[in-house]
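[1] output the structure for:
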Amino acid sequence: MNMKNIKHIIDHAEQHCAKHGARLTRKRKQVLSGLLTSTKALSAYELIGVCKEECGETLPVMSIYRILDFLVDENLAHKLDLANKYIACEHISCSHPHVVSQFLICRHCSKVREISVNRSVIDDFQASAQSAGFPQISSQLELSCICEECLNESG
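    Below is the predicted model of the structure:
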């Protein structure tokens, strides 16, 4: 993603936060920018390295976690529970209402793709889980896949 696109997305995220009475501070922008420039999900520790490399600033891990919590709460980022890593929301600058996001994670290179799934599919899945005696606590799905690039390299 080029810097112009990142700036546009950050500007949109800043406006989004302002509508909710929140502020997208300089450090929050740094972390969000790190997520936006990455093709892979990043851990808090990896984000420390990204911020150090791109901004010359070392942020404490607890600050990174607080910032990530803020970004997730503001729907600007997503936490991938299975990997304990984070990605920027692909729909930050969209004006349409967001649906429940699902994530395709390449098991070879760790790239992540956010997709939207029809609400009826999620409802069916929740009903099946409930009837199996496993009430669903989150409708977020994280699927292990192989991206086309890795598939083409191995083929």
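[2] please make it C-alpha for all contacts and neighbour counts, starting now.
    Fine.
[3] ok, the residue of the chain most remote from its centre to K19 distance?
    Using C-alpha atoms, centre = their mean, the residue of the chain lying farthest from its centre is S131. It sits 30.3 Å away. Separation of S131 from K19 (C-alpha to C-alpha, to the nearest Å): 40 Å.
[4] now do L42
    Following C-alpha to C-alpha, the distance that separates L42 from K19 is 27 Å.
[5] what of E46?
    From E46 over to K19 (counting by C-alpha to C-alpha), the distance is 30 Å.
[6] who has more neighbours out of those two?
    E46 (14 against 10; other C-alpha atoms under 10 Å).
[7] what comes into contact with the helix or strand harbouring that one?
    Element membership for E46 (DSSP states H and E) is helix 44-55. With C-alpha atoms under 8 Å, 6 or more residues apart in numbering as the test, helix 44-55 has contacts from 30-31, 34-35, 57-61, 64-65, 85-86.
[8] these in strands, which ones?
    Within those, residues falling in strands by DSSP state E are 85-86.
[9] and the furthest pair within the contacts of helix 44-55?
    Based on C-alpha to C-alpha, the longest span within the contacts of helix 44-55 runs between E57 and K85 and measures 20.8 Å.
[10] more neighbours, these two?
    Neighbour totals were compared for E57 and K85, and K85 leads with 18 against 14 (other C-alpha under 10 Å).
[11] is the more buried one in contact with L42, as I believe?
    Yes - applying C-alpha atoms under 8 Å, one finds K85 in contact with L42, separated by 5.0 Å.
[12] and this one, so I can compare the two:
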Amino acid sequence: MKSIIENIKQAEHNCKAHGVRLTSKRKQVLSGLLQADKALSAYELVDQCKDESGKTMPAMSVYRILDFLEEEHLVHKLDSNNKYVACSHITCSHGHEVTQFLICEKCQRVDEINIEQSTIEQLQSNVESAGFHLISPQLEMKCICENCNHDHE
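    Take a look at the predicted model:
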């Protein structure tokens, strides 16, 4: 796993390449997600930022920052619980398949894995056959991680 510093440097580079800036507040929110061992809500990020800097960041600012970071493909929003995770591919230089999120029901840890494009195409075909239109191919699966599974045994 890449260090937080490497991820932040690459995020800055990516933003600069797109003609936008990764401001200090944006870095702070992204860093909070990179440090977290689970998905965080905007309000959890507000608390985390206050704990780390001693300064309160308004929730609306955090939401705007999260929208920016999502647009720049630096974070992902988990629709099932309205929380966010840092993209695990910030420092990668290659393209990625569609993302699938495995969310532990017990500890809330989130792992990001990729799905083959052919699988998504099959799902899209099934959706269209049922008379619907796919809005987002992002999949979120409720799971139990290995650590929690061992704790339960």
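[13] that older thread, next, the mean deviation of the helix holding E46 of the first structure compared to the second structure.
    Compared with the second structure after fitting, helix 44-55 of the first structure has a mean deviation of 0.7 Å; criterion: mean C-alpha distance after the TM-score superposition for the first structure.
[14] OK, contacts around K142 of the second structure?
    102-105 are the contacts of K142 of the second structure under C-alpha under 8 Å, 6+ apart.
[15] and the equivalent of it over in the first structure, how far from G21 of the first structure?
    Here K142 of the second structure is matched to S144 in the first structure, going by TM-score structural alignment. Distance, S144 of the first structure to G21 of the first structure, using C-alpha to C-alpha: 37 Å.
[16] same deal with R113 of the first structure?
    30 Å.
[17] so for those two, which sits in the more crowded spot?
    Between R113 of the first structure and G21, R113 has the larger neighbour count (other C-alpha under 10 Å), namely 19 against 8.
[18] in the second structure, what residue corresponds to that one?
    Under TM-score structural alignment, R113 of the first structure pairs with D111 in the second structure.
[19] ok, now which ones touch its match?
    101-103.
[20] 6 Å - rerun?
    101-102 (C-alpha atoms under 6 Å, 6 or more residues apart in numbering).
[21] can I take it that it is in a strand?
    Yes - D111 of the second structure: assigned to a strand according to DSSP: H, G, I helix; E, B strand; the rest coil.
[22] against T23 of the second structure, how distant is it?
    Counting by C-alpha to C-alpha, the gap from D111 of the second structure to T23 of the second structure is 27 Å.
[23] now do the helices in the first structure.
    3-19, 26-37, 44-55, 61-73, 119-131, 148-154 (DSSP state H).
[24] which position in the first structure aligns with E44 of the second structure?
    By TM-score structural alignment, E44 of the second structure lines up with E46.
[25] oops, could you answer that again for G131 of the second structure instead?
    Checking with TM-score structural alignment, G131 of the second structure has G133 as its match.
[26] contacts only, for its match.
    Contacts of G133 of the first structure (C-alpha under 6 Å, 6+ apart): none.
[27] again, but for K111 of the first structure
    K111 of the first structure touches 39-40, 105, counting by C-alpha under 6 Å, 6+ apart.
[28] export those as JSON lines, with columns for distance to E90 of the first structure and neighbour count.
    Shown next, in JSON lines, are the contacts of K111 of the first structure (distance: C-alpha to C-alpha, whole Å; neighbours: other C-alpha atoms under 10 Å):
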{"residue": "T39", "distance to E90 of the first structure": "11", "neighbour count": "15"}
{"residue": "K40", "distance to E90 of the first structure": "13", "neighbour count": "19"}
{"residue": "I105", "distance to E90 of the first structure": "14", "neighbour count": "22"}
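[29] export the residues you listed as CSV, with columns for distance to K79 of the first structure.
    CSV is the format used below for the contacts of K111 of the first structure (distance: C-alpha to C-alpha, whole Å):
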residue, distance to K79 of the first structure
T39, 15
K40, 12
I105, 13
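[30] ok, these vs C94 of the first structure, which is closest?
    Among these, and counting by C-alpha to C-alpha, the member closest to C94 of the first structure is T39, at 19.4 Å.
[31] what's the closest non-adjacent residue to the closest one?
    In space, and not counting its chain neighbours, T39 of the first structure is closest to K111: 5.6 Å by C-alpha to C-alpha, 6 or more residues apart in numbering.
[32] likewise K27 of the second structure?
    I8 (6.9 Å).
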